[in-house]
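Q: take this sequence and fold it.
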Amino acid sequence: MNYIAVSEATYLDGYRISLTFNTGESGEVDLGDLIHRYAIAEPLRNPQNFARFYLDSWPTLAWECGFDVAPESLYARATGKLFPLPQPSNSPL
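A: The predicted structure is shown next:
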């Protein structure tokens, strides 16, 4: 598999979301630190607004205010592992 995507997301409480990835792996993330770090996420500091996420075309978590989180970042937070990105080939063209 050459990419990571969120296949399922369920709101838990506060700033916590349960995620399942296209690899079959799953885990929980707490995004409170990100929500309080970025001005664009200010509307999401209200947990009712935070709970209104959707999966965008990547697919990854996104909100109507324009805030989203890269699927690779979510994967690392949920599983404690980095997703291995494809490496360029060293063969000549």
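Q: switch to C-alpha atoms for all contacts and neighbour counts from now on
A: OK.
Q: OK, contacts around Val29?
A: Contacts for Val29 (C-alpha atoms under 8 Å, 6 or more residues apart in numbering) come out as 16-19, 74, 77-78.
Q: which one of those has the most neighbours?
A: For those, counting by other C-alpha atoms under 10 Å, the largest number of neighbours falls to Leu74: 24 neighbours.
Q: from Tyr11, how far off is it?
A: Going from Leu74 to Tyr11 by C-alpha to C-alpha, to the nearest Å gives 14 Å.
Q: and for comparison, fold this next one:
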Amino acid sequence: MKLKQIEQIEGYRFTLTFESGEVIQTDLKDLISSFVAEDALQTARIDPDWACLEFNQGFADIEPKTLYRYACEASHHQQAA
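A: Okay, the predicted model is just below:
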């Protein structure tokens, strides 16, 4: 499972596209706000070697499987609410 594309929507909300073609919109605040300040969110990029989402030139990163699992769970909770 690799991350192929990211787009910041607003604040900690991102659209994530995975290699499977699945596109998930999710709020990453609970996952990364302890490590990434809101004013550093524009540093988001996909690491070319590991396909993980990273911030602050790699100071903080999220492994693609962890990101996918978090995004799916968060999306499921939003749909159930």
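Q: TM-score of the superposed pair?
A: TM-score of the superposed chains, computed with TM-score structural alignment, normalised by the length of structure 2, equals 0.75; 71 aligned residues with a C-alpha RMSD of 1.6 Å.
Q: circling back to that earlier point, what about the contacts of Val29 of structure 1, which are in helices?
A: For the contacts of Val29 of structure 1, the ones inside helices are 74, 77-78, with DSSP state H as the criterion.
Q: TSV for those residues, including distance to Trp58 of structure 1?
A: Putting those into TSV (distance: C-alpha to C-alpha, whole Å) gives the following:
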residue	distance to Trp58 of structure 1
Leu74	13
Arg77	18
Ala78	18
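Q: how far does the lengthiest strand in structure 1 sit from its chain's centre?
A: Ordering each strand of structure 1 by length in residues (DSSP state E) puts strand 6-13 first. Offset of strand 6-13 of structure 1 from its chain centre (C-alpha atoms, centre = their mean, to the nearest Å): 9 Å.
Q: for structure 1, what spans make up the strands?
A: 6-13, 16-21, 26-30, 54-55, 61-62.
Q: which part of structure 2 matches the last one?
A: Aligned by TM-score structural alignment, strand 61-62 of structure 1 corresponds to residues 53-54 of structure 2.
Q: for the residue nearest the centre of structure 1, what are its contacts?
A: Nearest residue to the geometric centre of structure 1 (C-alpha atoms, centre = their mean): Leu74, 3.7 Å. Going by C-alpha under 8 Å, 6+ apart, Leu74 of structure 1 touches Val29.
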